[in-house]
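Participant: Got a sequence here, can you build the structure:
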Amino acid sequence: MEHHFRIDVFITAIDFQLQELDNRFSEHAVELLRLSATLSPQDAYKSFKIDDICSFVEKFYPQDFTEQEKIILKFQLDHYKLDVPKHSDFQNMSTLSELCRGLAISGKSKIYNLIDRLIRLVLTLPVSTATIERAFSTMKLVKTRLRNRMEDEFLTDNLVVYIEKEIAKDFTTEMIMDEFYSMKDRRR
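Facilitator: This next block holds a predicted model:
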């Protein structure tokens, strides 16, 4: 019975979950997550690998760091590896957001400014991805087959209003008309 549940059920379920995850996330996204995990302070910075972090910056953030900053980043990472994990304020951290907050509070974000920038870039990934997903979902709703010939500027204006419904619901037609008329002298 144990063999049945362990081999036939449990391992089959794990294989199914792994296949589902492989289908859902591209190889590029998985590599991005794996490399961003090298910055994690979990388990006393066990996954911290300087070469992986440098390749991460080179591959995913080439426009965010100049060539000179990439060289300086490597030196900052060497010093960071010797300094931060041994510092008492950074011992019990488990998330990147705690690490970012700790760097800011201790003032080490000024010393390790490039590492701080990289951590902040990694922390914005979920937000930027969700915002993009939301915009594309909205675009599917707004730009239907009937509205397919819509100009880009008009489409953008419609998407902003649709995405920011919470803000747009406070505007009245009179407020919009008053703003429009105040832009130029026009007849009402």
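Participant: going forward, measure contacts and count neighbours with C-alpha atoms only.
Facilitator: Noted.
Participant: my guess is residue 50 contacts residue 73, does it?
Facilitator: No. Taking contacts as C-alpha atoms under 8 Å, residue 50 lies outside contact range of residue 73: 9.5 Å.
Participant: For residue 165, grab the count of nearby residues.
Facilitator: 11 (other C-alpha atoms under 10 Å).
Participant: Then residue 143?
Facilitator: 15.
Participant: That one: what's it in contact with?
Facilitator: 150, 155 (C-alpha atoms under 8 Å, 6 or more residues apart in numbering).
Participant: still on that earlier bit, ok, residue 50 and residue 73, which is more surrounded?
Facilitator: The neighbour comparison of residue 50 against residue 73 (other C-alpha under 10 Å) goes to residue 73, with 23 against 19.
Participant: now do the same end-to-end measure for stretch 57-70.
Facilitator: 8 Å (C-alpha to C-alpha, to the nearest Å).
Participant: Please enumerate the strands of this protein.
Facilitator: Using DSSP state E, no strands are assigned anywhere in the chain.
Participant: Tell me who's in contact with the most centrally placed residue in it.
Facilitator: With distances taken as C-alpha atoms, centre = their mean, residue 125 lies nearest the centre of the chain, 0.5 Å away. By C-alpha under 8 Å, 6+ apart, the contact list for residue 125 is empty.
Participant: Before we compare anything, build this one as well:
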Amino acid sequence: MDDAYVPYGKSARYAHARNQKNDDHFRREVYIGVIDQISQELDNRFDEINMELLSCMSAFSPSKSFASFDAQKLRRLAGFYPNDFSNNNLVQLELQLDNYIDDMKRTECFQGLDNIVDLSVKLVDTNRHKVYDMVYSLLKLVLLLPVATASVEMVFSTLVIVKTKSRNKLGDIVLDDCLQTFIERDIFFQVDEDDIIETFMSMRKRRINK
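Facilitator: Model prediction:
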């Protein structure tokens, strides 16, 4: 790394004139450039709203005896869902949160949980999802958010593959069917082709009898 950097196709004299070492080139022009690109991509994917959502979602974590619990963050998280939480619901949520965390910390079966999926299962098993119905509703939204986000990104990624130039004039219904079969291809690969043909042919007569 201490040797003079020689660009591809250039002579050693050119490298000597620049007086640049391999370490300097790869550290400043390559390594830092890649870090900048990664940073820009993260900024594009995780804007202030997304970071706020992730921060608030972490307050639900049951790990280390609910060490990350923050009632204020959870109230702020509920504010992102105005269609699911009315003003009355927000008041009920605020009243439930204090009792909820006290109950979670002193109940043995909730100790040692590591993720919110296990937490939701335990709440249902102990019927506490009915006692803390507003807390449980918010927890369900938190569980659905990553799946919904990943599903949307998957559809857009698939759309680039399926909607080629030759299929550019496809109607929405046909395009939706193509997307569904491509996205769920692992399931469709298990279906026998003969069964598909027989089902299609039995839908209606394909030829008029003369």
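Participant: quick one: TM-score?
Facilitator: With the length set by TM-score structural alignment, normalised by the length of structure 1, the two chains reach a TM-score of 0.77; 175 aligned residues with a C-alpha RMSD of 2.8 Å.
Participant: Buried residues of the helix ranked longest in structure 2, list them for me.
Facilitator: Across structure 2, the longest stretch assigned as helix under DSSP state H is helix 133-162. The neighbour-count check on helix 133-162 of structure 2 (16 or more other C-alpha atoms under 10 Å) flags 133, 134, 135, 136, 137, 138, 139, 142, 158, 159, 162 as buried.
Participant: mean shift between that helix and structure 1?
Facilitator: Following superposition, helix 133-162 of structure 2 is found to deviate from structure 1 by 1.6 Å on average (mean C-alpha distance after the TM-score superposition for structure 1).
Participant: quick one: that helix aligns where in structure 1?
Facilitator: Aligned using TM-score structural alignment, helix 133-162 of structure 2 spans residues 113-142 in structure 1.
Participant: Can you measure across the matching stretch, start residue to end residue?
Facilitator: Distance across stretch 113-142 of structure 1, first residue to last, is 42 Å (C-alpha to C-alpha).
Participant: and what of stretch 43-53 of structure 1?
Facilitator: 17 Å.
Participant: so it aligns onto which residues of structure 2?
Facilitator: The alignment of stretch 43-53 of structure 1 onto structure 2 (TM-score structural alignment) spans residues 64-74.
Participant: And that stretch, what's buried?
Facilitator: 65, 66, 69, 70, 71, 73, 74.
Participant: TSV for those residues, including distance to residue 12 of structure 2?
Facilitator: Formatted as TSV, the buried residues of stretch 64-74 of structure 2 follow (distance: C-alpha to C-alpha, whole Å):
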residue	distance to residue 12 of structure 2
65	63
66	62
69	61
70	61
71	64
73	60
74	62
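Participant: Go through these and name the one nearest residue 203 of structure 2.
Facilitator: residue 74 (51.7 Å; C-alpha to C-alpha).
Participant: Run through the residues that contact the closest one.
Facilitator: 56, 57, 59, 60.
Participant: Which residue in structure 2 aligns with residue 176 of structure 1?
Facilitator: By TM-score structural alignment, residue 176 of structure 1 lines up with residue 196.
Participant: Measure how buried that match is and give me the count.
Facilitator: By other C-alpha under 10 Å, the residues close to residue 196 of structure 2 number 11.
Participant: how close does it sit to residue 33 of structure 2?
Facilitator: On the measure of C-alpha to C-alpha, residue 196 of structure 2 and residue 33 of structure 2 end up 52 Å apart.
Participant: Then residue 155 of structure 2?
Facilitator: 31 Å.
Participant: just residue 69 of structure 2 next, same as before
Facilitator: Distance from residue 69 of structure 2 to residue 33 of structure 2, by C-alpha to C-alpha: 38 Å.
Participant: And for residue 200 of structure 2?
Facilitator: Relative to residue 33 of structure 2, residue 200 of structure 2 is positioned 55 Å away (C-alpha to C-alpha).
Participant: Residue 169 of structure 2 too?
Facilitator: Applying C-alpha to C-alpha to residue 169 of structure 2 and residue 33 of structure 2 gives a distance of 41 Å.
Participant: same question, residue 127 of structure 2
Facilitator: Distance of residue 127 of structure 2 to residue 33 of structure 2, given as C-alpha to C-alpha: 53 Å.
Participant: do residue 206 of structure 2 as well
Facilitator: Residue 206 of structure 2 is 61 Å from residue 33 of structure 2, by C-alpha to C-alpha.
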